[in-house]
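**Q** what follows is a protein structure lacking sequence information:
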């Protein structure tokens, strides 16, 4: 099990990322060339199959078991009026997840993913990032390690989601701190705030970035100063997945923002990630472009929880079904192209 003893070990893990197995990628590409279809006829399904082969080290990769984890945390920045909902909704929604009543419960059941929920100190919100650090070093390490520990030993495909009232504000702050631009480039309506709430959110992001700009110099410090417990936990889980060579279906704006500091420290960090969808949150289109990821789906979602990633699981299953089960030209006695 991956565990980070201190910020230095986190940085060391991030600097030593494994790469896909090129022999398996080549074998998968050769198989695709022999299947009973014109070359490239299955579009991105072919790319997904080869991607999965490289990370699993197998010419014929499998999706199962698919694991979904929802991380939940509360944020001190909600005191700035940046959300349409009060912080207690986080606790209430965790209870809803555990009772099986949320959208992510329905969608993981539909796509055949096992779901777990990790609540991180919900009675103790992070610091208000407009005035102080979100977390101490110990708190950030704990969140990263809880995320890493959530990865199952047998998982072959991971998706992570989040629940945390106010968490699009630290996500926007992470984007502004790492990528630059104005707060207006990154803030969106999140849970459905009005124009006044959107203005307060932009002010909060500007204040947070200005306060921490001199200290947010690496991935760990950026997550610690501007993130949140569930955001750091997502980053820890996705890093643990990379170290275990497990592909990740990346969910929406917050999940994408969570890995942005890691990508800044290691530009190859997203190589094991597929962007599941582009959400309706204003900054997500720009963020995916900066990450160099093309989403599989555009459905106008803005729920979080990992819902967009769960909806993309059947696409991965379809890619692997065609790759593994289609006959080759020789097997089907079909004449190949001249």
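**A** Yep, that arrived. Because the structure is predicted, anything quoted here is derived from the model rather than measured.

**Q** CA atoms for contacts and neighbours, from now on please.
**A** Fine.

**Q** quick one: residues contacting residue 251.
**A** The contact partners of residue 251, taken as CA atoms under 8 Å, 6 or more residues apart in numbering, are 159, 160, 161, 275, 276, 277, 304, 306, 307, 308, 309.

**Q** doesn't residue 72 make contact with the second one?
**A** No - counting by CA atoms under 8 Å, residue 160 stays clear of residue 72, with 10.9 Å between them.

**Q** gap between stretch 148-165 and the chain center?
**A** Relative to its chain's centre, stretch 148-165 lies at 9 Å (CA atoms, centre = their mean, to the nearest Å).

**Q** give me the buried positions along that stretch.
**A** Buried positions in stretch 148-165, judged by neighbour count with 16 or more other CA atoms under 10 Å: 148-152, 155-165.

**Q** what's the answer for stretch 302-320, then?
**A** Within stretch 302-320, the residues that qualify as buried are 302-313, 315-317, 319-320, counting by 16+ other CA under 10 Å.

**Q** second one coming, line it up with the first:
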């Protein structure tokens, strides 16, 4: 990363008509976005939210979920028809929404124009008894995620946020986070879509059993194998989407709990492949990402602290769907706008107190 560019950007930011640092996180965002796009005049073009949907075999047991598996397909139809929270926020902020069938246990036969069909399978297998998917399927899902983002970028988008839908996917995210961080499953296990105390205890016990069955403590540095054991098609596809978005120098917004788990998979892949691919100069994918919000889902704040990142918003949300990313998008635009449009002390003819010589 060019230290010269960083110095130029910081000088431009500091010379705007304001006290140094007075715009707080917006100044940090402007600097980060300029470095991502490698320019002192960044732009936001055709911002998108992409929601990946997939089913999880464990959800058929009811051991980790409050809602039946069928709700995944029902919510995808709600996205398609424009009735979900993410639809509302995307319309409000003029964001393009794309919904991806990564592996829903349903046939969307009407073939709506706003649904991307990339189905790897009709949901994963029950990882309580067998691996969730084959290694081949995990790789296929990652590649499809890369291709989807590549096509969106080719159409002119340079700013993207990812969301998800999948009954049971907080459990997959919990197992992934525990395996990669080495922290206990209990650190990340939450109520998901609304488990009561008894159901939460069952979920914790079930996930600890799964963790031990698949020896996940040995797979923290083997992201593809980890995905194949306990991942979801939507999580794998999102991981591929992150990798491609960073490769293309897009501005990437990370949503909530499951989206962060997918980023951790992507980051583990990036670290393993860094010597031959992606963007030189970035130590991890997190350098390239903007974290939209802190989810109320148990464990999300802990994982953000583990990653050493600070989210933009804290609204006690735990919906998923990319809603946090959609709400944070206007802040990204504001950071770019002040960098490009706000007058400098010199251009506005305003005295800069920091540059004045004190009276003798």
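**A** In hand now; what should we look at? Here the structure is a predicted model, which means the values were calculated and not measured.

**Q** and the TM-score between these chains?
**A** After superposition, the two chains reach a TM-score of 0.91 (TM-score structural alignment, normalised by the length of the first structure), with 319 aligned residues with a CA RMSD of 1.5 Å.

**Q** just the contacts of residue 251 of the first structure: which are in strands?
**A** 159, 160, 161, 275, 277 (DSSP state E).

**Q** is it possible to get JSON lines of those that adds distance to residue 219 of the first structure?
**A** Listed next are those as JSON lines, based on distance: CA to CA, whole Å:
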{"residue": "159", "distance to residue 219 of the first structure": "21"}
{"residue": "160", "distance to residue 219 of the first structure": "19"}
{"residue": "161", "distance to residue 219 of the first structure": "20"}
{"residue": "275", "distance to residue 219 of the first structure": "21"}
{"residue": "277", "distance to residue 219 of the first structure": "24"}
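
**Q** in the stretch 101-250 of the second structure, which spans are strands?
**A** 115-117, 159-165 (DSSP state E, counting those that start in this stretch).

**Q** tell me which of the ones you listed approaches residue 74 of the second structure most closely.
**A** Checking the strands of the stretch 101-250 of the second structure against residue 74 of the second structure by CA to CA gives strand 159-165 as the closest, at 10.4 Å.

**Q** that closest one maps to which residues in the first structure?
**A** For strand 159-165 of the second structure, the aligned range in the first structure is residues 157-163, judged by TM-score structural alignment.

**Q** who touches that stretch?
**A** Residues outside stretch 157-163 of the first structure that contact it (CA under 8 Å, 6+ apart) are 63-73, 90, 93-94, 151, 230-231, 234, 237-238, 241, 246-251, 254-255, 304-307, 309-310.

**Q** just the buried ones from the residues you listed?
**A** Buried members of these, counted by 16+ other CA under 10 Å: 63, 66-73, 90, 93-94, 151, 230-231, 234, 237-238, 241, 246-251, 254-255, 304-307, 309-310.

**Q** would you mind measuring from residue 63 of the second structure to residue 335 of the second structure?
**A** The spacing between residue 63 of the second structure and residue 335 of the second structure, counted by CA to CA, to the nearest Å, is 44 Å.

**Q** the first structure: which residue goes with residue 294 of the second structure?
**A** Match for residue 294 of the second structure (TM-score structural alignment): residue 278.

**Q** doesn't residue 250 make contact with that match?
**A** No - taking contacts as CA under 8 Å, residue 278 of the first structure lies outside contact range of residue 250: 9.9 Å.

**Q** what's the average distance of the match of strand 159-165 of the second structure to the second structure?
**A** Compared with the second structure after fitting, stretch 157-163 of the first structure has a mean deviation of 0.5 Å; criterion: mean CA distance after the TM-score superposition for the first structure.

**Q** helices of the second structure, start to end?
**A** Ranges of helices in the second structure, per DSSP state H, are 3-14, 25-37, 70-81, 85-92, 135-154, 169-181, 197-213, 223-230, 233-247, 257-273, 300-307, 323-341, 345-348.

**Q** related to what we said a few turns ago, any chance of the strands of the stretch 101-250 of the second structure in JSON lines with distance to residue 187 of the second structure as columns?
**A** Formatted as JSON lines, the strands of the stretch 101-250 of the second structure follow (distance: least, CA to CA, whole Å):
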{"stretch": "strand 115-117", "distance to residue 187 of the second structure": "35"}
{"stretch": "strand 159-165", "distance to residue 187 of the second structure": "22"}
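
**Q** any idea how far residue 22 of the first structure is from the aligned partner of residue 208 of the second structure in the first structure?
**A** When the first structure is aligned by TM-score structural alignment, residue 208 of the second structure is paired with residue 206. Distance of residue 206 of the first structure to residue 22 of the first structure, computed by CA to CA: 44 Å.

**Q** looking only at neighbour counts, state which of those two leads.
**A** Taking neighbours as other CA atoms under 10 Å, residue 206 of the first structure and residue 22 compare with residue 206 leading, 19 against 14.

**Q** the residue nearest to that one when sequence neighbours are not counted: neighbour count?
**A** Excluding its sequence neighbours, the residue lying closest to residue 206 of the first structure (CA to CA, 6 or more residues apart in numbering) is residue 183, at 5.8 Å. When neighbours are defined as other CA under 10 Å, residue 183 of the first structure has 24 of them.

**Q** how about the contacts made by residue 183 of the first structure?
**A** 172, 173, 176, 202, 203, 205, 206.

**Q** of the helices of the second structure, which is nearest residue 105 of the second structure?
**A** Closest of the helices of the second structure to residue 105 of the second structure is helix 70-81, at 7.2 Å (criterion: CA to CA).

**Q** ok, and what's touching that closest one?
**A** Helix 70-81 of the second structure is contacted from outside by 53-55, 84, 86-87, 99, 104-106, 112, 114-115, 165-167, using CA under 8 Å, 6+ apart.

**Q** quick check: that helix aligns to which part of the first structure?
**A** Under TM-score structural alignment, helix 70-81 of the second structure corresponds to residues 88-99 of the first structure.

**Q** what's the average distance of stretch 196-204 of the first structure to the second structure?
**A** Its matched residues in the second structure lie on average 1.4 Å from stretch 196-204 of the first structure after superposition (mean CA distance after the TM-score superposition for the first structure).

**Q** counterpart of residue 307 of the first structure over in the second structure?
**A** Using TM-score structural alignment, the partner of residue 307 of the first structure in the second structure is residue 323.

**Q** what's the closest non-adjacent residue to that match?
**A** Once flanking residues are discounted, residue 323 of the second structure sits nearest to residue 86: 5.3 Å by CA to CA, 6+ apart.

**Q** is it true that that neighbour touches residue 322?
**A** Yes - contact status for residue 86 of the second structure versus residue 322: in contact at 6.6 Å, counting by CA under 8 Å.

**Q** can you give me the neighbour number for residue 197 of the first structure?
**A** 18.
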